[in-house]
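[1] Provided below for reference: sequence and predicted model.
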Amino acid sequence: MNFNIEPISTQIEEALQQKIDTKTKPLGSLGKLETIALKIGKIQDTLSPALNKPAILVCAADHGITQEGISPFPQEVTFQMVMNFLGGGAAINVFTQQNNIELVLADTGVNFDFEKHPSLLDYKIAKGTKNFASEAAMTIAQCEQAMQNGAAITEKLHANGTNIIGFGEMGIGNTTAAAALLTAYTNIDAKDAAGAGTGLDEKGIAHKAEVIAKAIAKQGIPNSPLEILATYGGFEIATICGAMLKAAELKMIVMVDGFIVTAAFLAASKINVTIADYALFCHKSNEKGHALMLDHLNAEPILDLGMRLGEGTGNAVAYPVIKSAVQFLNNMSSFADAGVATEK
C-alpha cells in the first residue's frame, strides 16, 4: 500500500517563529505550547491555524495470543467494553464529551456478533487474530484490508471537515501484540518491551516476555514493515496504522495516544517515515515499553500523567492543551499590538 505523504512546509517556519516570539511574553516562556503551535502552523502551512471537528477513532479487536495466558482478563472483556463505549460509560466517552470531540467506534475484529448499531462501524476482518505464538496473526491480505478500512474511515471524517484526528483501541491481549511489534521493529529485548498491561504481576510480565521471545524466535522478523505488522499485530492496530497514514496524506494533525496506538504509529513510520511530520504525541503511558517506543521515535509527549488506560484517553485529555497552543498563536497580542516595550 502506498501513501503519498508530503513533508510539511518549512517555508513558513521563520514567519511562524517570528509570530510566536513577538507575542507579549518572554521568549520561550510558553514552553511546549510554542512547539505545538509551530508544528500545527507548519502542518497547515498558515500563520493562523484552526482545529476543525476533532475526532477520535477507537478500534476494537480480539487477539489469538490470549490463548497463551498473557492477560488477567478474559477475552470477553473486549466486547463488553465496546458495549460500554456504546452506552457512554467509559473514560473515553467522558473525556470526548467534555472536550467536544467526535467519538467514532469501529469493530475491526471482535470475537462477538454485534447487532447493528448506529454508533458502531462494522469493519470486522475476522473474529480475532490467530495466535502469533504459533502462526502469523493475520495474512498480508487481511493486514492490507484493515489498513484500507482505516484509511476509508479517515477519508470520511476528512470529507466532513475534520482536520485533527486521534486514535484509541480496545482489545484484550493488545499490549502483548504492541510489545511484540516493538521488539520486532527495534530489536529491543522482549523483557524490556513487555509490561503489566491490564494488571499482570511480575510473574505474569515475565511470562508475557517469554511468550513474545519464543514467538519471535519461531516466526522470525520479516523483511518488510507490512509483514511484521501482519505477523505480530492486531486488526485494530493495522486499522489505526492505515488511518494514520491516510490522515498524514490528507495533511491532518495526527494525535498519537499510548502504548498500543504508538505501536500502530511505529508501524506506520516504518512504512512511511514522513508521517512523523504530522504527529503530536499526546502523553507518555505508564506501560513499560512506551518510553522505549517514544525514545526510538525521538518523540516528546505533551503530558505525563501516569495514565495507561488506552481507549484514546491520552488524546482526549491532551486536546485542550493543543487547543491552547492554537489559541495563543491566533489571539494573543504582539508587543507591537499592545504597545509594550521590548527593550530598555
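    Here it is on my side, so go on. Residues are numbered from 1 along each chain as shown.
[2] only C-alpha atoms for contact and neighbour calcs from this point on.
    Noted.
[3] So which residues of this structure form strands?
    55-61, 102-109, 120-122, 164-170, 253-256, 279-281 (DSSP state E).
[4] what's the angle from the fourth one to strand 102-109?
    Looking back up the chat, that one is strand 164-170. Here strand 164-170 runs at an angle of 40 degrees relative to strand 102-109 (axes from the mean of the first three to the mean of the last three C-alpha atoms, to 10 degrees).
[5] The stretch 201-344 of the chain: helices as residue ranges?
    In the stretch 201-344 of the chain, the segments counted as helices under DSSP state H, counting those that start in this stretch are 202-219, 225-232, 235-249, 259-271, 290-296, 313-331, 335-338.
[6] try the stretch 1-150 of the chain
    13-21, 32-44, 76-87, 91-98, 140-159.
[7] Mean neighbour count and distance to D277 for these - can I get that in a markdown table?
    Formatted as a markdown table, the entries for those read as follows, by neighbours: other C-alpha atoms under 10 Å; distance: least, C-alpha to C-alpha, whole Å:
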| stretch | mean neighbour count | distance to D277 |
| --- | --- | --- |
| helix 13-21 | 17 | 13 |
| helix 32-44 | 22 | 8 |
| helix 76-87 | 17 | 31 |
| helix 91-98 | 18 | 25 |
| helix 140-159 | 20 | 18 |
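[8] Now render the ones you listed as JSON lines, adding distance to A230.
    Converted to JSON lines, the helices of the stretch 1-150 of the chain look like this (distance: least, C-alpha to C-alpha, whole Å):
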{"stretch": "helix 13-21", "distance to A230": "38"}
{"stretch": "helix 32-44", "distance to A230": "30"}
{"stretch": "helix 76-87", "distance to A230": "21"}
{"stretch": "helix 91-98", "distance to A230": "27"}
{"stretch": "helix 140-159", "distance to A230": "6"}
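[9] nearest to S324, of those helices?
    With distances scored as C-alpha to C-alpha, the stretch of these nearest to S324 is helix 32-44 (7.3 Å).
[10] Which strands or helices does that closest one pack on?
    Using 3 or more C-alpha pairs under 8 Å, 6 or more residues apart in numbering; DSSP states H and E as the contact definition, the elements that helix 32-44 packs against are helix 13-21, helix 313-331.
[11] Next one for the comparison:
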Amino acid sequence: MAIEELEQKLKDVIMSIPAYDTDAAERARRHSDQLTKPPGSLGKLEEMAARLAGISGKLWPDLSRRAVIVMAGDHGVCEEGVSAFPSAVTPQMVMNFLHGGAAVNVLARQAGAEVVCVDMGVAAELSHPDLISRKVVYGTANMAKGAAMSREQTLQAIVAGINIAEEKAKQGIALFATGEMGIGNTTASAAIASVLGGLSAELAVGRGTGTGDEALMRKIEVVRKAIAVNEPNPGDPVDVLAKVGGAEIAGLAGVMIGAAANRCPVVIDGYISSAAALAVARLAPGALPYMLASHLSHEHAHGALLEVIGLSPIIHLEMRLGEGTGAVLSFHLIDAALQLMTEMATFDSAGVSKG
C-alpha cells in the first residue's frame, strides 16, 4: 500500500470502532447486585464483568477462544549501550516462543490461549511454519541519531497489527492479549511515555532487563537525546511511534485498534504494551474502553503510565518479563469474573434474605 492508502486504512478502522455499550454494562452491574453477596464485595471482578459486557454488547460473552499476540522487533538504539543483553537475544527468543519453551508459552497453555508470534522488525532472517512474518524493518535505526523508522514503515506496522487482529477475530478469537520481544524496547517505550504522557526522562526510564546504575543514567540521557534530535510531535502519535518507537510497538498498537474494531477485549501486558496503549489512546480514543490493564510491572514508571492512560491494573506480582506473561495470567481472573456472574445464585433463586 502507498502511504496515502495506509493513512486512509488506519482512519477507516478507527472510525469503525463500535461505541462501548453502556446499557449492557449497566445490566451486568444490576445482575451482579442480585447475587448472594453484598453489593461490590467482589471488587474488581464485578467491574471486570461489567466492562466485558459493555465491550461485547452481551451480558456474558463467550471468551473461551483467546490468543496472545507476541510481536518482535530489534532496536538500533542498542548501539548506545542501553541494554544488559545483546540484540542477538531477540531472534533467539522468537525461536524459543515458536518451540513453546518461553514463559508466555507455559502460561498460555495453562490459560488455554494460542500464542501468535509475529516478526515485525527482527534484524535477522527467521523461518518457521508457525511464524507470521510482517517485517517492515530489519531492526529500527538508532533513534539517538535520527528517526527510528519512516512514517510509512510505522503505518505499515500499525496496519499489519490491525490485519492480524481482524484475521484472528474472523477465526473465532474473542479475547486478545498483547506481548512483545525486542532488546532495547524499554528505551523506546520510555521515549514514547515521555513524549505522549508528559513523563520526565528520569521517571519514564527504568532498568529494563536489569541495567546497572551507570547504564541507567546513560539510558536516561539517550532518551533525552532521541527526543531532542527527532522532535516528535506529541499531537501526532504516528510521528512519535516513527521517530522514537519500534516496529513491534507500532504493531501492538494496531492489534489494539483491530481488536476494538472487532468488539474484542484486549488485555494489555506491561510497560512496552502500555506505551503502545498510550499511543492508541491518543490516536483512537474509542479503543480505550476495550483495553484491560493486566498487571503493574516492576518497571517503576509503569504505574504513572497506566494512570496517564486511565487504566487500573488487575494484579501486582512485581513482574517485568514482558512477552505477554502478565496479560495471559489475567485471563484466569477474567474467567473467574464471568464464571461468578453466570454460576452464582441470586438472592431470589437461593431463598436468601437480601439486606
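    Structure received. Small disclaimer: the values here were computed from a predicted structure and weren't measured.
[12] Could you tell me where stretch 325-337 of structure 1 falls in structure 2?
    In the comparison with structure 2, stretch 325-337 of structure 1 aligns to the range 337-349 (TM-score structural alignment).
[13] pretty sure M256 of structure 2 is touching D269, no?
    No - the pair M256 of structure 2 / D269 is not scored as a contact, 11.7 Å apart, by C-alpha atoms under 8 Å.
[14] re earlier: show me the one of the helices and strands packed on helix 32-44 of structure 1 that comes nearest A136 of structure 1.
    When the helices and strands packed on helix 32-44 of structure 1 are ranked by distance to A136 of structure 1, counting by C-alpha to C-alpha, first place goes to helix 313-331 at 29.7 Å.
[15] Superpose on structure 2 and give me the mean offset of the closest one.
    Following the fit onto structure 2, the mean deviation recorded for helix 313-331 of structure 1 is 0.8 Å by mean C-alpha distance after the TM-score superposition for structure 1.
[16] Show me which residues of that helix are buried.
    Taking 16 or more other C-alpha atoms under 10 Å as the basis for neighbour counts, the residues of helix 313-331 of structure 1 that come out buried are 313-319, 321-322, 325-330.
[17] that older thread, so which of the helices of the stretch 1-150 of structure 1 comes closest to F265 of structure 1?
    Ranked by C-alpha to C-alpha, the member of those that lies closest to F265 of structure 1 is helix 140-159, at 12.2 Å.
[18] Tell me which of the helices of the stretch 201-344 of structure 1 sits most buried.
    Here the criterion is mean neighbour count by mean count of other C-alpha atoms under 10 Å, and of the helices of the stretch 201-344 of structure 1 the winner is helix 235-249, at a mean of 30.
[19] okay, and it goes to which residues in structure 2?
    Correspondence between helix 235-249 of structure 1 and structure 2 is established over residues 247-261, with TM-score structural alignment as the criterion.
[20] ok, average deviation of the matching stretch from structure 1?
    Its matched residues in structure 1 lie on average 0.6 Å from stretch 247-261 of structure 2 after superposition (mean C-alpha distance after the TM-score superposition for structure 1).
[21] thinking again about what came up before, for L226 of structure 1, which of the helices of the stretch 1-150 of structure 1 is the nearest?
    For L226 of structure 1, the closest of the helices of the stretch 1-150 of structure 1 is helix 140-159, at 7.5 Å, according to C-alpha to C-alpha.
[22] what range in structure 2 matches that closest one?
    Residues 151-170 of structure 2 are where helix 140-159 of structure 1 lands, counting by TM-score structural alignment.
[23] Show me how far the matching stretch is from its chain's centre.
    Between the centre of stretch 151-170 of structure 2 and the centre of its chain there are 14 Å (C-alpha atoms, centre = their mean, to the nearest Å).
[24] Mind listing residues that contact that stretch?
    Stretch 151-170 of structure 2 is contacted by residues 3, 6-7, 9-10, 120, 134, 136-137, 238-239, 241-242, 247-248, 250-259, 262, 264 when judged by C-alpha atoms under 8 Å, 6 or more residues apart in numbering.
[25] Apply 6 Å and report the result again.
    The list of residues contacting stretch 151-170 of structure 2 from outside it, by C-alpha atoms under 6 Å, 6 or more residues apart in numbering, reads 3, 136, 242, 247, 250-251, 254-255, 258-259.
[26] would you turn the residues you listed into TSV with distance to A157 of structure 2?
    Formatted as TSV, the entries for the contacts of stretch 151-170 of structure 2 read as follows, by distance: C-alpha to C-alpha, whole Å:
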residue	distance to A157 of structure 2
I3	12
V136	6
A242	10
A247	6
A250	6
G251	5
G254	7
V255	10
G258	12
A259	15
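[27] what does N187 of structure 1 align to in structure 2?
    Using TM-score structural alignment, N187 of structure 1 lines up with G198 in structure 2.
[28] Now do the same contact list for that match.
    With contact set as C-alpha under 6 Å, 6+ apart, G198 of structure 2 has no partners.
[29] now it: how far from G235 of structure 2?
    As judged by C-alpha to C-alpha, to the nearest Å, G198 of structure 2 and G235 of structure 2 stand 12 Å apart.
[30] Pull out the buried residues from stretch 112-119 of structure 2.
    Neighbour-count burial for stretch 112-119 of structure 2 flags 113-119 (criterion: 16+ other C-alpha under 10 Å).
[31] in structure 1, what residues pair with that stretch?
    Mapped onto structure 1 using TM-score structural alignment, stretch 112-119 of structure 2 covers residues 100-107.
[32] Quick one: distance of the matching stretch to the chain centre.
    Centre-to-centre, stretch 100-107 of structure 1 and its host chain are 14 Å apart (C-alpha atoms, centre = their mean).
[33] Please apply the same query to stretch 70-88 of structure 2.
    Using C-alpha atoms, centre = their mean, we find the averaged C-alpha position of stretch 70-88 of structure 2 to lie 19 Å away from the chain's own average C-alpha position.
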